[in-house]
Structure formats: C-alpha cells, structure tokens
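**Student:** got a predicted model here, sequence first, then my questions.
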Amino acid sequence: MITAGGDLATQPAKTGLAVIEWRPDEARLTRLQLDVTDRDIVGAALTAQKVGIDCPLGWPDDFIAFITAHAGGRVELPTAESGDELRRRLAYRQTDRVVRQAGYSPLSVAADRIGLTAIRVAIILEDLAAAGAPVDRSGAGVVAEVYPAASLGRWGLAHRQYKRESNRAAREALVAAVREQVPWLDLGGHGPLCEDSDDALDAVVAALTARAAALGRCDSPPEHDTERARREGWILLPNGPLSTLVLDDSDGGSR
C-alpha cells in the first residue's frame, strides 16, 4: 500500500508532500518535499490508495445558503438567533463542531485565511476527479481530510507549539518521539527536513493519518451526517494507536 500526505498552503513554497510505502511489518518514507505544485499532489494521489490533505474540503452548508440568499437580496434570519450564534453557525462545518468537542480547534474555512487554501484544494479535487480518481469529501474516496495536530494528539504525541522556526527544538523532540513509538517507520533520511520544517512534518503526519483512514481506523461521519459531509468535508481523526498502522500479517490492499 502507498499513502500520501499533503500539508496545503496557498503557495507551493509552503506546501509539503509526503509519500509512505507500507509493507506487512514496516513502512518507509520514500518521498518528502516542499515547494509542491498542484500537479505534484495530483500525481502522488493517483499512485496512492489514500491521500490525506490538511485543508478543509468544503464550506459550511449554512454559509453557502446565507451568501446565496445575500447575493439575491433575500436574507431571512431566525429572530431568536443572536449575532454570535449566527456567526458560529455560518463559520463552522459540522465536522468542525465535532472536532471542537474532541478538544481541538480547527480553523473556519468561511471566516479565516484558510479559505484561500480551500480554493486551491477545490481545484485539486476537480483535477483528481477528471483523472478518474474517486473523490468523496466525506473520506470514502481516495482523499481524506486530515488535521495533523489532532492526529498527533490522538496518538498521545505533543501536538501544540511545534510550528514555526522558533519551535525547532519541539519538532526535534516530536520526531524523536515518533521514532521511539514506531521503530518500524524508516524516515529514509528525511528526518532532518521534518525537524527543519513543520510543513514537511505535517505532510508526514497527514500520510500516516491516510494510512489509518485506509485501514478504517478513523472516526467516519455518523450516518445522519454523511450527506452533509460529502458537501462540507469531514476531518478524519484516528481512533487507534499509531503502532497499529503497520500490519503483522499480509497487507491485503497493497498497490
């Protein structure tokens, strides 16, 4: 099996891409790079069973309905809804609310700069679909929406204050913790880049989360939220230890 991970930004220079090749009792990071183009991501996704992308895959249903009504000049608001309640409902997707309840803080794709990155990923998803890849924003297709910091937290690893150049020491400690927890993962000489760049490190975590998603070891949207997740996207959080991502027996889905 091959999984990929993309830490997306508006510009290629701040975008990371990781590719991990999985075998029954080991895994190897075969590719890790920065300065990643849309074509790079699409190409990696087409060779992988699952690609984890750290970016919202859609916008809140209520936000779309609101701006559509606003464009037509016919906005109707519930009289009992306060300004703060309205803004929260429009700003966050259902998956964002679920992840917040789990103790993490996803950004608002409707009211934060990450919305610019989401425009980029929307084009990438279209390119993947045009190439024949099964794209489902709920995570059922080749693409899984991931949240690296939350994945690290779920795996019992440090997940705060490891970003930016000033936190290099924290990244070094985090890479060391990953090596200790999963000695079967060969970083293939890319460890220093993970320590240098949080974009590269997040791409690796995204590829690891993609493996969890491919094995069915992530929290999928509940049945009543599935259709909404196919429009808004759904953050897949791992629900098992990092150590369970490598298999002791034959890896039946390898490619």
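**Tutor:** It's in.

**Student:** rest of the way, CA atoms for contacts and neighbours
**Tutor:** Fine.

**Student:** so what's the residue with the largest distance to the centre of the chain up against?
**Tutor:** Distance from the centre of the chain peaks at T79, with 36.6 Å (C-alpha atoms, centre = their mean). Residues counted as contacts of T79 (C-alpha atoms under 8 Å, 6 or more residues apart in numbering): none.

**Student:** find the helix or strand that it is a member of.
**Tutor:** T79 is part of no helix or strand when elements are defined by DSSP states H and E.

**Student:** need the nearest residue in space to V204, chain neighbours excluded.
**Tutor:** A18 (5.3 Å; C-alpha to C-alpha, 6 or more residues apart in numbering).

**Student:** putting a second one here so we can go through both:
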Amino acid sequence: MGIDLAARPSATAVTVIEWGEGSARVSAPRGGWTDDELVGLLMELGPDDWAGVDCPFGWPVEFVRAVSAHAAGEPWPGRGQEQAGYRNGPLRFRRTDVVARELTGAWPQPPALGWLSVVVARWAFIADEMNARGRPIDRTGADRIAEVYPAGARRLWGLRGERSTAALVHAAPWLEFEPGARRRFDEDTDAYDALIAALVARAVAQGSTTRPSHPDLEVARTEGWLHLPHAGGLAGLL
C-alpha cells in the first residue's frame, strides 16, 4: 500500500498493489481520505501487508529541543552559533534527511519550519490514534509501516522525468493496472506519488532499502527514518 499524505484529505491519495507470481496488479487510486479512514485502513494491515507513507514520521530532535526551550523561557539552544546556518541546518532537517541528500543528491522537503510541518502534525495524530488502539508505530519502519520518499526513489530508479506510468511500465513491464487506472495516475501527481510509495513499500518488505545504522538508530526512533530503495532498476521488486 502507498499513501501520499497531505494536510488536507482532498489531496491525500492511496493505492494498493497486489503481488503475485510474475506480476503485480495495481488498483486504481482513491483520494479524499480522512484521518479516521486512514487509521482504519492502517489498522487493517495483515501480517503480509506493508505500507509506505509519504510523510515524515517526526520532527528534528533539535527543532523539538529549541521549541521546548523557548516555551519554557530557557536559553536558545543555538545561542552562540551562526543563526542562518542553525535555522537551515539542524532545526530544519533530520539525520535521515542528511542521509537522503547524500544518496539522491537532493534535499527532501524539511519537516520543520515549512509547510510540511502541518502534514507531520496530521501524521502525529494518526499515529497516536493507532497507538491508542493497540497498534504503535515503529518510526524506523521496522514493523510494516515505513516512511518513504517518492521523489528520492524515482531518482534512484532512474525515473527522473515527469510522473508517467509509461516510464514505469518500461522499467517494470510486469505491472498490471486496473482498467482506467493509468490515466488517473498520469493526471494526478498525488496518486502517482502514492503508487511510487507502494512500490517502495515492496522494497521495504524485501529488506532492500536504506536502514538506520547502529549510531543513527536511537535518533531514528524519535525523528523517523526515510526508506530509500537500493539504487538500480525496479526489476528486483518482483
């Protein structure tokens, strides 16, 4: 399953891929998902189901520390540092974002001090609801629900052009789309990102994505961790 999470339900898309012998059947995307619907969807994941969510699972540790210090009237953690560098570095980006930059050559959207922070807040509510219902989420992606980065995955898979199912089918001819689904993916960028997220979820299930190293594991449990597929083609997913 791939989820392209947005601040608004109208811009949130979900698609599902069913994997079989020699093929992968892609369901038509659906948009307009509310918080309660997403919670219900994720709660229904079976033992062999995996979900890739296009949304940071947490904020940078330094951002949280700075906001908490300011709220409490304590010294600003960046005191004595060059402020532009502090604001555009550890306040905006997580450790996993730095790793993603090294692997893909591009920065992901920062989860703090920008528009994406609102989406992270939406995910925090969804994750809390799931925790309250007995399904806590491992922010490292080790338990079938993983944070993914469709733009970075496309770079690593050589899909650098426009969002196009033609490019996907060329690289992965075993993809089978429901009637009319390809047109919807081609016309809706949110749906297309959900499709890429579902493909990355398959890579996560196979163990063929970036994982936090031992030194990064503790911070990943707080900030979240971006799962990027190993460089190369899509052929290995089948």
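**Tutor:** Thanks, I have the structure now. Source: prediction; values computed, not measured.

**Student:** I'd like the TM-score for the two structures, please.
**Tutor:** The TM-score (TM-score structural alignment, normalised by the length of the second structure) is 0.91; 231 aligned residues with a C-alpha RMSD of 1.6 Å.

**Student:** coming back round to it: ok, the residue nearest to V204 of the first structure to H190 of the first structure distance?
**Tutor:** 10 Å (C-alpha to C-alpha, to the nearest Å).

**Student:** quickly list what's touching both of these two.
**Tutor:** Counting by C-alpha under 8 Å, 6+ apart, the contacts common to A18 of the first structure and H190 are 29, 32.

**Student:** the two: who's more crowded?
**Tutor:** Between A18 of the first structure and H190, counted using other C-alpha atoms under 10 Å, A18 has the larger neighbour count: 29 against 18.

**Student:** that one reaches L208, doesn't it?
**Tutor:** No. Under the criterion of C-alpha atoms under 8 Å, A18 of the first structure is not in contact with L208, lying 9.4 Å apart.

**Student:** who touches both of those two?
**Tutor:** Contact criterion C-alpha under 8 Å, 6+ apart; residues shared by A18 of the first structure and L208: G5.

**Student:** surely P221 of the first structure is within a helix?
**Tutor:** No. Secondary structure of P221 of the first structure (DSSP: H, G, I helix; E, B strand; the rest coil): coil, not part of a helix.

**Student:** just give me the match in the second structure for it.
**Tutor:** Counting by TM-score structural alignment, P221 of the first structure lines up with P212 in the second structure.

**Student:** G40 of the second structure versus that match, what's the distance?
**Tutor:** Distance of P212 of the second structure to G40 of the second structure, given as C-alpha to C-alpha: 28 Å.

**Student:** so for those two, which sits in the more crowded spot?
**Tutor:** P212 (21 against 14).

**Student:** contact partners for that one?
**Tutor:** Counting by C-alpha under 8 Å, 6+ apart, P212 of the second structure has contacts 96, 140, 220, 225.

**Student:** ok, and the most crowded of those?
**Tutor:** Among the contacts of P212 of the second structure, W225 has the most neighbours (other C-alpha under 10 Å), with 31 neighbours.

**Student:** trace that one over to the first structure, please.
**Tutor:** Under TM-score structural alignment, W225 of the second structure pairs with W234 in the first structure.

**Student:** check Y192 of the second structure too.
**Tutor:** By TM-score structural alignment, Y192 of the second structure lines up with L201.
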